[in-house]
Every structure is written in C-alpha cells, then in structure tokens.
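>>> no FASTA, just this:
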C-alpha cells in the first residue's frame, strides 16, 4: 500500500474521530426541517464543508486566529441546548418551513467551521501532503454527514434520545467556547487566562452522556 493511501486512510479516520460529536450536532440542527429538506440541507452542508475545509487547509497557519468562530459556534450550541430544555413540556414548535432552509444551511456551515478549527490543525500536523490530506478530510466529512442522517432517523423512532442529543450539543458548545477563549488568550500572550478542556476529559464526558443518557432514554421508551 502506497504512502499516499496510508495518509488518506489515516487522515479520514482522524477526521471522523475528531468530529464524531459533530454528527449528533448536525442531526439536531436539521431535525426541525421537513423530512424532504433534511437530506438536501446535509448535502449543501457537505458542499460547504468541502469548500471551507479546503480553504482551512490552505490557510491552516492562520486558522488559530479564527477564535471568534469557535466562540460563536460554542455560544450557538449552548443556546440550542438551553432553548430545548426550556421548552420541555411546552407545545412542540412547528417544523421549520422552506424559508428557514437557508438559515439552517448557513448555521450548519458556521458550526462546521467551528469544529474544523480543532480537527484541521491536527490533520495538518499529521501530514504535509495537501492532496492526500484533503481527500482524507473529504472522506471524514462525508462519513459524518451520512452518520448525521442515520442519527436523525434514530431520534425520530426514539424521542427520548433528543434530550441526550441536546445534552451532547451543549457539551460540544462548552468545548468550542473554551477552545476559542484559549486561542484568544494565546494570541494576546496571556497564557494565564487560557482555559483548556483536556481531550481525555472531553471524551469521557461524551461517553457518559451517550451511554448513560442513551440507556435511560431507551429504557423509558421500552
């Protein structure tokens, strides 16, 4: 197997792992759309992700300066979680219609770019072969989008999982917010003000939300 193919497969796996939490976030964001528009929104999200990830790879040196993208993405995800749990027990909001479609697509790409800041820096450090790295990133993004569609269908059949999804959305938002603050602190040369969420702690929290919350949701559904 050639070195290029190994880089391709490794980067694709790395991108999928680093963005694994992205699938449930995307599922939550497209779920208010009518079923016919969800797949279309994810398709436009894929196209936007390829464009943004390609530009991010070309300008990876400057990517860390996009701290405000991470902060905005994190705040938006925390807002989504707050809105969902605040509205629990209230009348279910109506599905978003076609006029809200482009708003969802725009937000998909904003949040995807926020996640990209973390993952792109990692894959660029992994290899300097731009073509193979980009193809690997493209495969990873495609996997996440396909997984998001399956997550939406799973949530439709098991309504209790929606709370788990929004809890994970809030956790991911908290992570992005801290990463944005951390990047800003380093740009200002104030490392003493930097707050960092260790990767092991983030993944432990993610697993606890998915496994514990999923078990309770499925148990209640049963």
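Noted; the coordinates are in hand. Remember, predicted model here, so these are calculated numbers, not experimental data.

>>> From here on, just use CA atoms for contacts and neighbour counts.
Will do.

>>> Can you show me the helices along this structure?
With DSSP state H applied, the chain shows helices at 3-18, 20-30, 35-58, 60-63, 67-86, 101-126, 130-157, 161-187, 199-207, 214-221, listed in chain order.

>>> The third one versus helix 130-157: what angle between them?
Meaning helix 35-58. Inter-element angle recorded for helix 35-58 and helix 130-157: 150 degrees (by axes from the mean of the first three to the mean of the last three C-alpha atoms, to 10 degrees).

>>> Confirm for me that residue 183 is in contact with residue 63.
No. Residue 183 lies out of contact with residue 63 (C-alpha atoms under 8 Å); the separation is 10.0 Å.

>>> Comparing those two, which shows the higher neighbour count?
In this view residue 183 and residue 63 are compared by other C-alpha atoms under 10 Å, and residue 183 has more residues nearby, 23 against 18.

>>> can you tell me which residues contact the nearest residue to the more buried one once chain neighbours are set aside?
Across the structure, with C-alpha to C-alpha, 6 or more residues apart in numbering as the measure, the residue nearest residue 183 apart from its sequence neighbours is residue 67 (5.7 Å). Listed by C-alpha atoms under 8 Å, 6 or more residues apart in numbering, the contact partners of residue 67 are 179-181, 183-184.

>>> got another, please set it beside the one above:
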C-alpha cells in the first residue's frame, strides 16, 4: 500500500506508459506485417502471444540494457537482422499456406519474427524505460504489462488498414528498414564516425528503407516471373 501511495511511483508509471505509447508504433507495424498473411483466428493468436512474449523479453532486456548497449557490433548485427526481417515481411504475404501443419508453421514463424524484431528494435528504447523505472522492478513490470493492450490494439488496427490499403505494407517494410539503418549507425563502434542526428545518420536510415523496399520488390518480381507459365 505504501508503494501505491507514493507519488514518485505514479509519476514513474505514467512516464513508462507514455514512453511505450510513443515507441509502440513501429512494433505494431512489425506485428501486423508478420501476422497479416494468417487466417483471422491465428492473427489474434500471433498478436497476443507475440506481444506478450515480447514484453517479457523486454523486461529482461531492460534489466541489462545499459551493459548490452556497450557491447561492440551488437547493434550493427541487430540492424542488419532488421533489414533482413523487413525484406522477408514484404514477401510473406505472397505465400500460400495450406493444411494444418503449414498453418501452424506460419503461426510459429510469425511469433518468432515478432520476438526477434521487437528484441532488436528495443535495444536503445529500453534505456528510457529503465531510467523512468529507476530500479523499481514492480514499476517496470507493471508499466510494460500495461503496454500489451496498447500494442495489441495498434497491431489489430494496422492489419485492417493493410488489408484495405496494400501500399501500407510497403510503407511498413520501409519503416523497418529505416529503423534498421538507424540501429546500424547507433552501434558503439560506428557512432563516433556517424554521430546521432547527423546527415550521415539520417542518410543511413533512408538507405535502409530504400534497400528493404528495393530488395523486397525485386524478390517479388522474381517470384511472380517464376510462377507465370511459359
């Protein structure tokens, strides 16, 4: 009860919720892209379990976030992984899934993609959450738990928008590429060469977005050509 009557607790909780609302946009896009090719029932399962597991991982990541950020080449490798994920997500919607086994495989693949992408994209974001929690584990867990329905709602809404406006899929993949480019140049070993918010920093983000979309469209074209009868 003393914890609940503590003004600092409520201020910290509000800060964590606000940080998660701001940072949940790109995560909702990843989840929607990963789940969009599943049937409606599995979409709900992928969104729920993917989001819940991602939040649990984010709690663990936040605890060691400061130390992880000091590891050389970690963010560079994570950024390259995000570029690959963006290309894969841009093409996943073209796959035909038939049968229970393939359907289950698609669900597990979507959840796995959500986990990996959220983990990489949260490397620098969790520092803000850790600072707001100020070492209070109850505050950290509660704040991130409240973020679950926010991300679930955002993901569900994004899937509906993507179904109605397919161009959003391309824009979503471009966003992942943008974050991937930013993550690469945010690495401890690269940041001294390409400082944050410099021209090179944003150029890397743009290059990441263009690379993901261009590669994804190229692979889509090849797939369509190979599927067309001679």
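Sure, I can see it. Treat the numbers as computed from the prediction; the structure is a model and nothing was measured.

>>> Residue 144 of structure 2 matches what in structure 1?
Structural correspondence for residue 144 of structure 2 with respect to structure 1 (TM-score structural alignment): residue 137.

>>> Residue 15 is in contact with its match, correct?
Yes. Under the criterion of C-alpha under 8 Å, residue 137 of structure 1 lies in contact with residue 15, with a separation of 6.0 Å.

>>> Of the two, which one has the most company?
Shown here are residue 137 of structure 1 and residue 15; by other C-alpha under 10 Å, residue 137 has more neighbours (29 against 26).

>>> Apart from its chain neighbours, what residue comes closest to the more buried one?
Counting by C-alpha to C-alpha, 6+ apart, residue 12 is the residue found nearest to residue 137 of structure 1 once chain neighbours are left out, at 5.4 Å.

>>> Would you mind finding the match for the one you found in structure 2?
Residue mapping for residue 12 of structure 1 onto structure 2 gives residue 17, with TM-score structural alignment as the criterion.

>>> which residues touch that match?
When contacts are counted by C-alpha under 8 Å, 6+ apart, residue 17 of structure 2 touches 143-144, 146-147.

>>> what would the helices of structure 1 look like in JSON lines with distance to residue 95 of structure 1?
Written out in JSON lines, the entries for those read as follows (distance: least, C-alpha to C-alpha, whole Å):
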{"stretch": "helix 3-18", "distance to residue 95 of structure 1": "30"}
{"stretch": "helix 20-30", "distance to residue 95 of structure 1": "10"}
{"stretch": "helix 35-58", "distance to residue 95 of structure 1": "10"}
{"stretch": "helix 60-63", "distance to residue 95 of structure 1": "35"}
{"stretch": "helix 67-86", "distance to residue 95 of structure 1": "14"}
{"stretch": "helix 101-126", "distance to residue 95 of structure 1": "11"}
{"stretch": "helix 130-157", "distance to residue 95 of structure 1": "13"}
{"stretch": "helix 161-187", "distance to residue 95 of structure 1": "15"}
{"stretch": "helix 199-207", "distance to residue 95 of structure 1": "28"}
{"stretch": "helix 214-221", "distance to residue 95 of structure 1": "23"}
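
>>> So for residue 193 of structure 1, which of these sits nearest?
Smallest distance to residue 193 of structure 1 across the helices of structure 1 (C-alpha to C-alpha): 6.0 Å, for helix 161-187.

>>> Map residue 226 of structure 2 onto structure 1.
Under the alignment defined by TM-score structural alignment, residue 226 of structure 2 corresponds to no residue in structure 1.

>>> separation between residue 226 of structure 2 and residue 89 of structure 2?
With the distance defined as C-alpha to C-alpha, to the nearest Å, residue 226 of structure 2 ends up 20 Å from residue 89 of structure 2.

>>> Compare neighbour counts for those two and give me the winner.
Higher neighbour count among residue 226 of structure 2 and residue 89: residue 89, with 28 against 10, using other C-alpha under 10 Å.
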